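Participant: Got a sequence here, can you build the structure:
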Amino acid sequence: MSLDLLPFLLLILHHTNGQNSPNISIGSTFTAGNNCSLLSSCGGFAFGFYPVLDTLFLVGIWFNKIQERTLVWSANRDSPAETGSTISLTNGGQLVLNYANGNVQQIYSGAARLGIMQDDGNLVLRDIPVQIMFGKALSFPLIHFCQDKLYYQQQNSNSNSNSSGNLKYSAGKFMLEMQYDGKLVLSAYHFADPGYWLSSQANQGNGEVNLVFNQRNALLYLEKGQNNTIYSFQKNVPTPVEDHYHRATLDSFGNFQQYAHHKTNGRNWVRVWKILSEPCIVNAVCGAYGFCRSNDNETVDCECLPGYVFFDPCTPSNGCHPEAMINFCTNLSAANSKVEVVKDSDIPYQDVGDYEHYPDTDEEGCKKLVMDDCYAMAATLVNRTCYKKRTPILNAGKTSMTKGSISFIKVPTKSAKDGISARKKKSNTRAHLTAGLITSSSLAVLFGALALYCHPAPRRLIRRKWNPDSSRMHCCIDQ
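Facilitator: I've put the predicted structure just below:
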């Protein structure tokens, strides 16, 4: 898919060593790799091509005045553009990303006449003179401050935003969503997760619930109707508020947090608050068959359950897979499996992850329940109740809240794994022998045919049988 760029009528851009204008008009275009962007009038925010690698760029908006230029929104986070790609506000009024390889992405498909990079960090497209065609369309998170104006973002009912992915800029596996019922929910949506955190208040009666940002005190809260707060986030933001940039983000490990950065003296972003005090509470944070630890309640350390190994050691959060694939139900015996016991841990994925409950059970009893059930790959013992788990196993971890709980993981024994390896070797040897016999037989036939063919007496027989007219057809080379 491709689109020829229309001749531009007016080009209003900012170069690093030139003048700044916050506006673009129809026909404006600029190119990835040319180090140009559209700045807000205060210079605090920029729109353009944000470099993520030497030759890859995101179309986005970022904080421009601080040393750590932080991206806050992108139109192509899962498809970075290469050097030579362009952004254009076409004569038809569409905001278009033209990739260098010929692909095209419409960022806005209406009929705008003017684009403005505002001091609140929002790119607004307008029809002349005043109608707003496109604006406040930035995917959450986006909370920031510039001069005397604070960006006011509201997230309406039935809207959502994704976390960052493994590449920091790509879409991740977690989502912040405002549901129809007025609850704000965090979930690992790729895993059909109903949510690992949600606001306690539901939308009862009429009135839309919004996630809003208070311009006076830099606080986030849920509001129903006008000035009816139904949920407030923590209140320890730095003051004076106007001296700081502010942003909220859903990070790659599924935690929703707010940060502040002093406009003149700050060297980095300082966290104001976070929703979750225990990082391992996040559903599927270490992927399938992963095991989450967090010794400091800040960082997430992903390991594999006993008997499992990482899909990608460089990205532990992608989860794990079995070292050896064994069908325990084909030979139900203690010889092919054992149960590893992990103290002070849990696999809390109730309703979805549990398939059988056994109350009044001790440690040995729960272990035996796993051993005797060929379909059970794991179980947990919590408050003397044994919970057998469905597969894939999710949310295994050790936190301050799992003390006293016990996890049981079924893994193949060494003899079972050796048996699989031996069968594989035997199968491979048999395959090699079969192939060798076939090859040897074929070569024997071939050599026999060649010997027969090259001997003088047989050649005369062949000539007499297959070539009665030697002047027309020759079966062998010249004698």
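Participant: Please make it C-alpha for all contacts and neighbour counts, starting now.
Facilitator: OK.
Participant: which stretches of the stretch 101-250 of the chain form strands?
Facilitator: For the stretch 101-250 of the chain, the strands defined by DSSP state E, counting those that start in this stretch occupy 104-108, 114-117, 123-126, 132-134, 145-146, 149-150, 159-164, 171-178, 184-187, 197-198, 209-213, 220-224, 229-232, 244-250.
Participant: can you put these in CSV and add mean neighbour count?
Facilitator: Rendered in CSV, the data for those read as follows (neighbours: other CA atoms under 10 Å):
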stretch, mean neighbour count
strand 104-108, 16
strand 114-117, 23
strand 123-126, 23
strand 132-134, 16
strand 145-146, 26
strand 149-150, 19
strand 159-164, 20
strand 171-178, 24
strand 184-187, 24
strand 197-198, 17
strand 209-213, 22
strand 220-224, 21
strand 229-232, 15
strand 244-250, 24
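Participant: Relative to Asn20, which of these is closest?
Facilitator: Nearest to Asn20, of all the strands of the stretch 101-250 of the chain, is strand 114-117, at 10.8 Å by CA to CA.
Participant: hmm, who's touching that closest one?
Facilitator: Strand 114-117 is contacted by residues 22-26, 38-41, 45-47, 123-128 when judged by CA atoms under 8 Å, 6 or more residues apart in numbering.
Participant: Only the buried members of those: can you turn that into a PyMOL selection?
Facilitator: To isolate the buried members of those in PyMOL, using 16 or more other CA atoms under 10 Å:
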select buried, resi 22+23+24+25+26+38+39+40+41+45+46+47+123+124+125+126+127
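Participant: For Lys235, give me its contacts.
Facilitator: Leu219.
Participant: just Cys374 next, same as before
Facilitator: Going by CA under 8 Å, 6+ apart, Cys374 touches 328-329, 332.
Participant: one more time with 10 Å, if that's ok
Facilitator: By CA atoms under 10 Å, 6 or more residues apart in numbering, Cys374 lies in contact with 327-333, 337, 410.
Participant: Next, the second sequence, to be compared with the first:
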Amino acid sequence: MAIFLPCFISIFLILPSFITAQTNKNITLGSSITAGDISSSWVSPSKDFAFGFQQVEPGNFLLAIWFNQIPEKTISWSANRDKLAPSGSKVELASGRSLILTDPRGQELWRAKLSGGSPAYAALLDTGNLVVSKQDSVILWQSFDEPTDTLLPTQTLGQGAQLIAPYSEKNYSSGRFSFELTTSGNLALYTTDFPLFDSLNTNYLDYESQGLGFQVVYNQSGLLYLVGNDGSILRYMFSEDQASEHVLYQRVILEHDGVLRHYVYPKGSAGWSVKSFAPDNICTAVMQRTGSGVCGFNSYCQFRDDSKPHCLCPPGYSLLDPNYEMGGCYQNFPSQNCGNPSNEKEYDLKVLISVDWPLSDYEHYQNVTIDWCREVCLADCFCAVGIFEETGDCWKKKVPLSNGRSDVSVDRTAFIKVRKD
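Facilitator: Sure, this is the predicted structure:
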């Protein structure tokens, strides 16, 4: 049932300007920060958040906002995730211009796109929102309007706005998944046309808003919900999991593995803990007609007790990048030679239970035995994997294998063709 919030929308829209008027720690025109100066940052009045440069790899920096009073210094927003700033780069609140990031040669890397007028000051609010304002406190730009992968309490997503997951746990550049409220009012989690992002690919969790979604709200209590055009709450993202009074900080992030997670940092704790997440099982949720699925090509996804997907290579395959398990696997032996029939004797089949690669098949047989399925793949030089189901169905798969998953719900046996030596 929809819940109506009288005057909800109009009250919320005037809130940012009110908050700006309350802050007493403004950043003046001409103020700047240089990448590499670890003592330099702009801090919110409560000191809960800081804005400046964080080094993410040797010699390269992310212009970011982070949680400032916890050991992890967790990043909540960044400006240049896809174009890191080298040491010596500078961000400046330039008089008559904007908040601008330049490299050591003065080349512009990023700027805040102001809505109109000249900036008078900037401020990092206690909500974690960085704002650039006119003299009369009217906001010209705010980081809350341009989120990267994270939402903070009091932040919203309007129609056409999205979160884009990072590429990997340590690589903050744009990755393969998005959480978007479309301009037509539909809310969903999507796989992206990585690395282009010019259109969306497949939704793997549809919040069934039927085009009625107006705004995603993450309120101060920790509730994340979708508001309709009429101001009613259409649905909650995490089953109304309101944060307790013992929570110090909280955030919602679309992580590199495609899972939307609600994190809390309880008072006196040693770190972040997951309160809720969606979808329930990312490994079985994603099914791409084109693309690799959750894990890279030729690998398969296994969802474990830690509530995270793990990407594994089948026998005879190795990770393309040993430091990035979602990057896919390659066949580390010569493929079967179709021009040499006797070559078949040099190959064997390894068995994996409850594993499948949907949509990678090129032949399908019915009413056959498991032994027949095994032998028909072994004899076919094109067959990389044979899949058998107890119903008597048999599929031949070719590389690259996609949408790989391992789960108790997958009632199939996989035969992986490998070279004997």
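Participant: What is the distance between the lengthiest helix in structure 1 and the centre of its chain?
Facilitator: Secondary structure of structure 1 per DSSP state H: the longest helix is helix 414-454. Computed by CA atoms, centre = their mean, to the nearest Å, the chain-centroid distance of helix 414-454 of structure 1 equals 46 Å.
Participant: elements contacting it?
Facilitator: Packing partners of helix 414-454 of structure 1 (3 or more CA pairs under 10 Å, 6 or more residues apart in numbering; DSSP states H and E): strand 337-343, helix 456-466.
Participant: Show me the residue at the heart of structure 1, geometrically.
Facilitator: When CA atoms, centre = their mean is applied to structure 1, the residue found nearest the centroid is Gly172 (2.9 Å).
Participant: quick one, strands of the stretch 251-400 of structure 2?
Facilitator: In the stretch 251-400 of structure 2, the segments counted as strands under DSSP E, counting those that start in this stretch are 260-266, 273-278, 300-303, 309-312, 317-319, 329-331, 347-353, 355-356, 361-365, 385-389, 393-397.
Participant: Can you name every helix or strand that the first one contacts?
Facilitator: Okay, so that is strand 260-266 of structure 2. strand 150-151, strand 174-181, strand 247-254, strand 273-278.
Participant: With the second one instead?
Facilitator: On a contact count with 3+ CA pairs under 10 Å, 6+ apart, strand 273-278 of structure 2 meets strand 247-254, strand 260-266.
Participant: let's see 6 Å
Facilitator: strand 260-266 (3 or more CA pairs under 6 Å, 6 or more residues apart in numbering; DSSP states H and E).
Participant: swap in the fourth one?
Facilitator: Contact here means 3+ CA pairs under 6 Å, 6+ apart; on that basis strand 309-312 of structure 2 packs against strand 300-303.
Participant: For the residue of structure 2 most remote from its centre, give its distance to Leu349 of structure 2.
Facilitator: Farthest-out residue of structure 2 from its mean C-alpha position, per CA atoms, centre = their mean: Ser342, at 47.6 Å. Distance, Ser342 of structure 2 to Leu349 of structure 2, by CA to CA, to the nearest Å: 16 Å.
Participant: excluding its backbone neighbours, what's nearest the equivalent of Leu39 of structure 1 over in structure 2?
Facilitator: Matched to structure 2 by TM-score structural alignment, Leu39 of structure 1 sits across from Val43. Nearest non-adjacent residue to Val43 of structure 2, counting by CA to CA, 6 or more residues apart in numbering: Ala50, 4.3 Å away.
Participant: For the one you found, which residues are in contact?
Facilitator: 42-43, 65-66, 68 (CA atoms under 6 Å, 6 or more residues apart in numbering).
Participant: Mind doing that once more with 8 Å?
Facilitator: Listed by CA under 8 Å, 6+ apart, the contact partners of Ala50 of structure 2 are 41-44, 65-68, 124, 128.
Participant: State the distance from the nearest residue to Pro458 of structure 1 once chain neighbours are set aside to Leu461 of structure 1.
Facilitator: Leaving aside its sequence neighbours, Pro458 of structure 1 sits nearest to Leu452 (CA to CA, 6+ apart; 6.1 Å). According to CA to CA, Leu452 of structure 1 stands 10 Å off from Leu461 of structure 1.
Participant: swap in Lys149 of structure 1?
Facilitator: According to CA to CA, Lys149 of structure 1 and Leu461 of structure 1 sit 104 Å apart.
Participant: Ok, Asn318 of structure 1 next?
Facilitator: From Asn318 of structure 1 to Leu461 of structure 1 the distance is 71 Å (CA to CA).
Participant: re earlier: quick one: the helix or strand harbouring the residue nearest to Val43 of structure 2 to structure 1 mean distance?
Facilitator: Per DSSP states H and E, Ala50 of structure 2 falls inside strand 49-57. Taken over the aligned residues, the distance from strand 49-57 of structure 2 to structure 1 averages 2.3 Å (mean CA distance after the TM-score superposition for structure 1).
Participant: quick one: the following helix or strand past that strand aligns where in structure 1?
Facilitator: Next along the chain after strand 49-57 of structure 2, taking DSSP H and E as the criterion, comes strand 60-67. Residues 56-63 of structure 1 are where strand 60-67 of structure 2 aligns, with TM-score structural alignment as the criterion.
Participant: how big's the offset between the matching stretch and structure 2?
Facilitator: Mean deviation for stretch 56-63 of structure 1: 1.4 Å (mean CA distance after the TM-score superposition for structure 1).
Participant: Now do that stretch: distance to the chain's middle.
Facilitator: 18 Å.
Participant: Just name the closest of the contacts of Ala50 of structure 2 to Lys170 of structure 2, please.
Facilitator: Nearest to Lys170 of structure 2 out of these is Trp66 (CA to CA; 15.2 Å).
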